[in-house]
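S.K.: Got a predicted structure plus its sequence, pasted below:
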Amino acid sequence: MKENIVQMKSYAFAIKIVNTFKVLQQDSKEFVLSKQLLRAGTSIGANIEEAIGGQSRKDFFAKLTIAYKEARETKYWIRLLTDTKYLDKETSRILLEDIEELLGIIGSIQKTIRNS
């Protein structure tokens, strides 16, 4: 079976988000924004998984679009948590690099589907 890069990267990103969530909850006692980050950040991979199992090309594209939107939302929460000093600069940098990469991959897949 061929490796699926977006599937692997979104899963690895979800693990980073879960670990970040745990730190925010335990160390910073941040309980509201961290839940938003957890929900959006783990939803990316879940929607990619649903897209892969989609029943049609249209279903695949719809789920991929949701994954893209969740990635945009995740980027927002990362930036907000950084600017409010809940996330340190290094953690933020790593997460933002990862989310930009995922946005690029998902966007490229969407463009390929639209143009075919």
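M.R.: Yes, it's here. Numbering: from 1, shown residues only.
S.K.: make it CA atoms for all contacts and neighbour counts henceforth
M.R.: Noted.
S.K.: Give me the three-state assignment for residue 31.
M.R.: What DSSP: H, G, I helix; E, B strand; the rest coil gives for residue 31 is coil.
S.K.: Against that first model, consider the following:
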Amino acid sequence: MAYKEKNNVVVDKSFYFGCDIVNFCKELKQNHDFEIARQLIRSGTSIGANIRESQRGVSTKDFKNKLGIALKEADETLYWLDIIEETTMEVPNNLKAKCEELIKLLVTIIKNS
């Protein structure tokens, strides 16, 4: 595998969550749920991208801002997962739990920074 763990819980968890989202979106596309898959993949992978970008923040304000964006993307991802669950197909339980865990981690980090 190409990814090298960063020994940073939120960075690593968000990366693997993004991978889980990509795999789940493949299932959605097989179900012909292309628009929902597109929305989910954008928000679900954006979480890790913003968290990763926050690690290069030039200031505490920049760091918190990037994590704030990641938090919004995580909340949007949870929204799409709820929509999918309600209208299309079953969402793996661990996917929603992982998203909620990322939200909790982000809130804690932002509050304590």
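M.R.: Thanks, I have the structure now. In this text the structure is predicted, and so the values were computed from the model without any measurement.
S.K.: TM value for the aligned chains?
M.R.: Once superposed, chain against chain, the TM-score is 0.92 (TM-score structural alignment, normalised by the length of structure 2); 109 aligned residues with a C-alpha RMSD of 1.4 Å.
S.K.: ok, for residue 14 of structure 1, nearest residue in space, not its chain neighbours?
M.R.: The spatial neighbour of residue 14 of structure 1 that comes closest, neighbours along the chain excluded (C-alpha to C-alpha, 6 or more residues apart in numbering), is residue 42 at 4.8 Å.
S.K.: Quick check: residue 40 of structure 1 touching residue 70?
M.R.: Yes - with contact defined as C-alpha atoms under 8 Å, residue 40 of structure 1 counts as touching residue 70 (5.3 Å).
S.K.: quick one: what helix or strand has residue 22 of structure 2 in it?
M.R.: Residue 22 of structure 2 is part of helix 9-30 when elements are defined by DSSP states H and E.
S.K.: and that helix, how far from the chain's centre?
M.R.: Counting by C-alpha atoms, centre = their mean, to the nearest Å, helix 9-30 of structure 2 is centred 8 Å from the centre of its parent chain.
S.K.: Mind giving me the packing neighbours of it?
M.R.: Packing partners of helix 9-30 of structure 2 (3 or more C-alpha pairs under 8 Å, 6 or more residues apart in numbering; DSSP states H and E): helix 34-54, helix 93-112.
S.K.: If you count neighbours, what's buried in it?
M.R.: Within helix 9-30 of structure 2, the residues scored as buried using 16 or more other C-alpha atoms under 10 Å are 10-22, 24-25, 28.
S.K.: Just want the angle from it to helix 93-112.
M.R.: Counting by axes from the mean of the first three to the mean of the last three C-alpha atoms, to 10 degrees, helix 9-30 of structure 2 points 140 degrees away from the direction of helix 93-112.
S.K.: what comes into contact with helix 9-30 of structure 2?
M.R.: For helix 9-30 of structure 2, the external contacting residues (C-alpha atoms under 8 Å, 6 or more residues apart in numbering) are 5-6, 34, 36-38, 40-41, 44-45, 47-48, 51-52, 95, 98-99, 102, 105-106.
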